[in-house]
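Visitor: fold the following, please.
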Amino acid sequence: MIAPDWMKDIAWDDNGLLPVIVQEAGSGDVLMFAWMNREALARTVELREGVYWSRSRGKLWHKGEESGHTQKVLDIRLDCDRDVLLLKVEQTGGIACHTGRHSCFFHSLVDDRWDEVEPVIKNPHDIYK
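Guide: The predicted structure follows:
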């Protein structure tokens, strides 16, 4: 894959990865954090859907490929240091987290413990077959 010129402006880490914050355009909620390599970013731009690099699986991961909860990408922004990406998305089905919740950020530090403060919208066993 030949990288387009604009991709050369990105400060990729030593592993060729870029951290990505995914924000719901309508609500402003931060839905998830992920990683992209050059191919994932190119596919995201091409499809206008979230495609990420799964470090645990060592492969591309098209968000929603199993669950159907895809992310329509409305805006792609690079931070001032050019080393973090922000995607503004429309989240299909309202579920971004593999736990069946709206956001992956559902643990809140309350006193001296982590509380789950967002409900499960759909049981993950019903999402992933």
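Visitor: only C-alpha atoms for contact and neighbour calcs from this point on.
Guide: Will do.
Visitor: straight-line length of stretch 78-87, end to end?
Guide: 9 Å (Cα to Cα, to the nearest Å).
Visitor: now do stretch 63-74
Guide: Note: stretch 63-74 ends 15 Å apart using Cα to Cα.
Visitor: in that stretch, what's buried?
Guide: Applying a neighbour-count criterion of 16 or more other Cα atoms under 10 Å, one finds 63-64, 67, 69-73 buried in stretch 63-74.
Visitor: same check on stretch 24-40?
Guide: Buried residues in stretch 24-40 (16+ other Cα under 10 Å): 24-25, 30-32, 34-40.
Visitor: now stretch 79-96
Guide: Neighbour-count burial for stretch 79-96 flags 83-91, 94-96 (criterion: 16+ other Cα under 10 Å).
Visitor: one more sequence to fold, the one below, so I can look at both together:
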Amino acid sequence: MTQAKATTGFLDQVNWNSDGLVPAIAQDYKSGRVLMMAWMNRESLALTASEGYAVYWSRSRKNLWRKGETSGFLQKVREIRLDCDGDTVLLMVEQQGGIACHTGRSSCFYNLLQDGEWQVNQPVIQDPKAIYN
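Guide: The predicted structure follows:
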């Protein structure tokens, strides 16, 4: 990933929602697999661009959330993309440790709709109790 220049003018090109947030999708840069979706504010996107690791905004805690700061499963950012409407960010990441979800799975998208019901279709790689003491 090319480090962001000292300017933060790129932030002005994002269409932030009324809460000052934009959805951010994390996708594995090698496989293309969608890992998770989270929210970013101006500060978290600027930090992600400058530090090279995913930083999100936690709506529930109302603070910055550095992905992997507790679990150790960091997301090294390879590319940052903005969609055509400017209202969704795509992070192409290297998911360290292979776990992106707080449930201990490789992706947060582990529920598959089959015959009108959600079915779990990914195993737990590591028990969340062992990840988050």
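Visitor: circling back: farthest-separated two in the buried residues of stretch 79-96 of structure 1?
Guide: Largest separation among the buried residues of stretch 79-96 of structure 1 by Cα to Cα: 83 and 94, giving 27.9 Å.
Visitor: select from the buried residues of stretch 79-96 of structure 1 every entry located in strands.
Guide: Residues of these located in strands (DSSP state E): 85-91.
Visitor: turn the residues you listed into TSV, columns for distance to residue 110 of structure 1.
Guide: TSV is the format used below for those (distance: Cα to Cα, whole Å):
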residue	distance to residue 110 of structure 1
85	30
86	28
87	29
88	29
89	29
90	30
91	28
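Visitor: closest to residue 53 of structure 1 out of those?
Guide: Distances from residue 53 of structure 1 to those, taken as Cα to Cα, are shortest for residue 85 (13.4 Å).
Visitor: which strand or helix spans residue 77 of structure 2?
Guide: Here residue 77 of structure 2, judged by DSSP states H and E, is contained in strand 75-82.
Visitor: what does that strand correspond to over in structure 1?
Guide: Against structure 1, the aligned range for strand 75-82 of structure 2 is residues 71-78 (TM-score structural alignment).
Visitor: over to stretch 105-125 of structure 2?
Guide: Residue span in structure 1 matched to stretch 105-125 of structure 2, by TM-score structural alignment: 101-121.
Visitor: since that was my last question, I'll sign off now.
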